[in-house]
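1. Any chance you could fold what I've pasted below:
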Amino acid sequence: MAEMTKKAQAFQDYLDEKNIKAFVSEIIENDPEETTVFRSHVEVDGQQLPLLVLLDRSIFSMIRVQVSPKCKTEENELAVLKLANELNLKYKPFKLYFDGEGSLILDICLLTPDEETKEIGDMIYGMFNVLIQFLNENYRGIMKTIW
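-> Sure, this is the predicted structure:
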């Protein structure tokens, strides 16, 4: 059985210390990057959006939210991509894009070198606050463009 990287273990320790039970963790077996996925959700406008925290042995960590599953159509693709591009230019930490299944995804990439593992929980939770504010301000407009 694979073990968590230092970063992933530090985040798990943070969750345990703060008694945060909103995440389920999974170590990806036989992954060369030794990725641990922490699964949860974020609630926006009454919708529970799937949220992942992806931690591995690289200096990068990802927070990923599925804004809308399999929503890309021929009719909305251009308008959604234009809106995503506008938001990507305006909000530095976020990148919106369609994945291979046509779902609208929001990624946040953080630099998290192993030497700073003690702060990883605070860093990730700090970005959750920014993420939730962004979604609360923009979710309806994004969904209006999708529909």
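
2. C-alpha only now, for contacts and for neighbours.
-> Noted.

3. which parts of the longest helix seen in the chain are buried?
-> Looking across the chain with DSSP state H, the single longest helix is helix 120-146. For helix 120-146, burial by neighbour count (16 or more other CA atoms under 10 Å) applies to 120, 121, 124, 127, 131, 135, 139, 142, 145, 146.

4. Can you list the helices and strands that it packs against?
-> Applying 3 or more CA pairs under 8 Å, 6 or more residues apart in numbering; DSSP states H and E, one finds that helix 120-146 contacts helix 6-17, strand 36-44, helix 77-90.

5. Touching, residue 7 and residue 121? I think so.
-> No - with contact defined as CA atoms under 8 Å, residue 7 does not count as touching residue 121 (9.5 Å).

6. For residue 36, give its distance to residue 51.
-> Distance, residue 36 to residue 51, by CA to CA, to the nearest Å: 14 Å.

7. Check residue 64 too.
-> 6 Å.

8. With residue 134 instead?
-> Relative to residue 51, and taking CA to CA, residue 134 is found at 14 Å.

9. quick one more, to check against the first:
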Amino acid sequence: MGRSQETFSKKEKEKQRLKKRQDKEQKKEDRKAHSSKGKGIDEMLAYVDDEGNITSTPPDPKKKKVINQEDIQINVSKQAPIDPADLIRKGTVAFYNDAKGYGFIRDQETQEKIFVHQTGLTRPIKENDKVTFEVEKGAKGPTAVNVKPAA
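-> I've put the predicted structure just below:
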């Protein structure tokens, strides 16, 4: 009789390979058994309790609160109608070029320079004149309109 070609280390390696394959099969079966795929909608739902914590139990319908849609407030407050007298500002003409038809007015309250074009004038103005005006949003920023020399 001939001797077996398998040595002790070969037998051990084969046992280890079989054990590894069995462990892999066992893990595969465990994953299939505990998988979340194919569960019903009820098992996948999560609920939020009164304190804002996520739970798996649905809320008690007896504790349900009814909220009127009119009671919900969104952070947009109603503005009071603007008084036309508040729109009129006072200032001094800081720069004005008659040839080009534009200049700047320094607002008396904010010290901000506001652009003025000759189309926004009611009467001619010149530098250092005291004027009253209204501000509108222009293409490049605030623009003075209805500019009149102050009385």
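
10. Fetch the TM-score of the aligned pair.
-> Aligned and superposed, the two chains score 0.18 in TM-score terms (TM-score structural alignment, normalised by the length of the first structure); 43 aligned residues with a CA RMSD of 4.6 Å.

11. of residue 36 and residue 51 of the first structure, who's got more company?
-> Neighbour totals were compared for residue 36 of the first structure and residue 51, and residue 36 leads with 25 against 22 (other CA atoms under 10 Å).

12. do you know how far residue 16 of the second structure is from residue 130 of the second structure?
-> 99 Å.

13. who has more neighbours, those two?
-> More crowded of residue 16 of the second structure and residue 130, by other CA under 10 Å: residue 130, with 19 against 12.

14. Could you find the closest non-adjacent residue to residue 136 of the first structure?
-> residue 44 (6.2 Å; CA to CA, 6 or more residues apart in numbering).

15. circling back: turn the buried residues of helix 120-146 of the first structure into CSV, columns for distance to residue 111 of the first structure.
-> Below are the buried residues of helix 120-146 of the first structure laid out as CSV (distance: CA to CA, whole Å):
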residue, distance to residue 111 of the first structure
120, 10
121, 13
124, 11
127, 12
131, 16
135, 22
139, 26
142, 27
145, 31
146, 31
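
16. Would you tell me which one of these comes nearest to residue 87 of the first structure?
-> Closest approach between these and residue 87 of the first structure, by CA to CA: residue 142, at 9.9 Å.

17. could you list every residue that touches the closest one?
-> With contact set as CA atoms under 8 Å, 6 or more residues apart in numbering, residue 142 of the first structure has these partners: 80, 83.

18. now what about stretch 122-130 of the first structure, what contacts it?
-> Under CA under 8 Å, 6+ apart, the answer for stretch 122-130 of the first structure is residue 63.

19. and the gap between the residue nearest to residue 55 of the second structure when sequence neighbours are not counted and residue 24 of the second structure?
-> Distance criterion CA to CA, 6+ apart; nearest residue to residue 55 of the second structure, sequence neighbours excluded, is residue 47 at 5.2 Å. Distance, residue 47 of the second structure to residue 24 of the second structure, using CA to CA: 36 Å.

20. same thing with residue 95 of the second structure?
-> For residue 95 of the second structure, the distance to residue 24 of the second structure (CA to CA) stands at 85 Å.
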